[in-house]
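Structure for the following, please:
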Amino acid sequence: MNPMRLTGPEASVIKYDLLTALSVAGLNGSPTLQTTLMRLIAAVTARYNWRADELTVGQRDLARMWSVNERTVKREIKRLLDGKILICKRGGVRGRVAAYQLNYDEIAKLSEPCWCLVGPDFDLRMKGRYQGQSTVKIVQLSDYTKPAETEDAAVQSAPGTWQRAMARLAKENADQFNAWFSQLKYTSFDQGILRLRAPSKFAQRYIETHLMRPLVSAVEAELGPITRIEFEA
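Modelled structure (predicted):
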């Protein structure tokens, strides 16, 4: 997003919509995600420099704002960086406070499944504002017409394939598939244990807390019963 838009005539609408997106993503997430995004919203509302497009607040100040210790602040900042919700613009070295920037594309990707929950007007605004800028990898169904060369031989002979399970998910909910499932990497399926690799820990947590039911249903329809799903680093 162009930072100038955050200080122009439509700036207030853009900011409120951004905070709304973070709020509903948190409310529909795990307790950990709720807490993390609530703390981020507080910091952004109080201290984000929209003109410079950065958040520069010391750990001590954040600890006081969030009513936590500085160790918790470090853990929360790391979680937001790992989830790509924040981007580090300048590291905090030699007594200088670190500067962080909101990653608008990642926030849009995280919150998109929840836009419709706010209302059709909000959903329409957000799609018009962010979908053209999204860096989410779109996986075409044609990619699943033949097995990947590195796919495990045991799955090749199983009743169905990982590709067909992904095709099922894409057919059921294309937006959800493009935002979350398309980025999953298949590792193995053995004795009911499905091993996958997620693009980030944040995406992994979101899938674990929101999307396990459709994932398990689609995979079991093609590969057979699943006893558990393991995400590899």
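
When you work out contacts or count neighbours from here on, use the C-alpha atoms and nothing else.
Noted.

now for the host helix or strand of residue 33, which elements pack on it?
Assigned by DSSP states H and E, residue 33 belongs to helix 31-47. Under the contact criterion of 3 or more C-alpha pairs under 8 Å, 6 or more residues apart in numbering; DSSP states H and E, helix 31-47 touches helix 11-27, helix 59-66.

Next secondary structure element downstream of that helix?
As assigned by DSSP H and E, the chain's next helix or strand after helix 31-47 is strand 48-49.

let's see this one next to it:
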Amino acid sequence: MQIIRPVGREASAKKYDLLSALMAHALAGDQHRQRLVLRLMALITTRYNWQRDELTMGQREMARLWCVDERTVKRDMARLKALGWVVVKRQGARGRVSVLGLGLERIMLDTRAEWEHIGPDFVERAGGTAPVPESTVVPFRPRGAVEAGDGTWGAACRQLAGEDPALYEAWFAALSEAGCEGGVLVLIAPTRFHASYVAGHFIGRLLSAASRADPAIRAVRIRSAGEG
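You can find the predicted model right below:
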């Protein structure tokens, strides 16, 4: 899948693609999904800085735009963050508003099932599989590695494998769960390189999948086998 970067000569088309994907996803869902997506689209079209991937807007302003109370804003923003559609780039402090960004890849992955409703041209333009980052080292997958079972990591694995089987086999299948404490899911990689590479390239995707499986998950830590 092509990752939308709404900059450059084709920026306008990419923006419309993102909004079209959200629209199709909303229309295929119930009224709760439609309302949530509409509210996100309102933020994108009125306050989102495409060039900098920044959304800076206080809860009071959001409440006024959405015609709701601030309690509703807090609830829906928590839902959008849990989905991975909205991410906190810089936490607000001393009365300042947090700087938010969009989880563009996550949004496109989650709306993919509805792309065909827009048309084959859209599917062709936005489709394909997410590229596996280039590396001169092939990740090591132990022979007979245990497949993911039940629990948080098992559910996360099923989601990751469904999104991109090749990426899952290359980098996620060899990870195993070492436990979860204080909202931190600890995963074990077979080698130090594997742990470093996954942490450097895919930690956001892992956190998104894990938090969907268990909303209490707030962070994912990768360490290599034998590491204390």
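
Out of the helices and strands packed on helix 31-47 of the first structure, which is the most enclosed?
Highest mean neighbour count among those (mean count of other C-alpha atoms under 10 Å): helix 11-27, with a mean of 18.

Please tell me which residues of the second structure it aligns onto.
Under TM-score structural alignment, helix 11-27 of the first structure corresponds to residues 11-27 of the second structure.

That stretch vs the first structure, average distance?
Here the mean offset of stretch 11-27 of the second structure against the first structure after fitting is 0.6 Å, by mean C-alpha distance after the TM-score superposition for the first structure.

Return the set of buried residues in the helix holding residue 33 of the first structure.
Neighbour counts using 16 or more other C-alpha atoms under 10 Å place 33, 34, 36, 37, 38, 39, 40, 41, 43, 44 of helix 31-47 of the first structure among the buried residues.

possible to save those residues as a markdown table with distance to residue 221 of the first structure?
Converted to a markdown table, the buried residues of helix 31-47 of the first structure look like this (distance: C-alpha to C-alpha, whole Å):
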| residue | distance to residue 221 of the first structure |
| --- | --- |
| 33 | 30 |
| 34 | 32 |
| 36 | 35 |
| 37 | 35 |
| 38 | 38 |
| 39 | 40 |
| 40 | 39 |
| 41 | 40 |
| 43 | 45 |
| 44 | 44 |
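
The helix holding residue 33 of the first structure vs the second structure, average distance?
After superposition onto the second structure, helix 31-47 of the first structure lies on average 0.8 Å away from the residues it aligns with, using mean C-alpha distance after the TM-score superposition for the first structure.

For the second structure, which segments are assigned as strands?
Along the second structure, counting by DSSP state E, strands occupy 48-49, 54-55, 86-90, 99-102, 176-181, 184-189, 219-224.

Can you add distance to residue 122 of the second structure and give those back as CSV?
Shown next, in CSV, are the strands of the second structure (distance: least, C-alpha to C-alpha, whole Å):
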stretch, distance to residue 122 of the second structure
strand 48-49, 23
strand 54-55, 26
strand 86-90, 24
strand 99-102, 21
strand 176-181, 37
strand 184-189, 37
strand 219-224, 34
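
which secondary structure element contains the residue nearest to residue 188 of the first structure when sequence neighbours are not counted?
Once flanking residues are discounted, residue 188 of the first structure sits nearest to residue 195: 5.2 Å by C-alpha to C-alpha, 6 or more residues apart in numbering. Using DSSP H and E, residue 195 of the first structure falls within strand 193-197.
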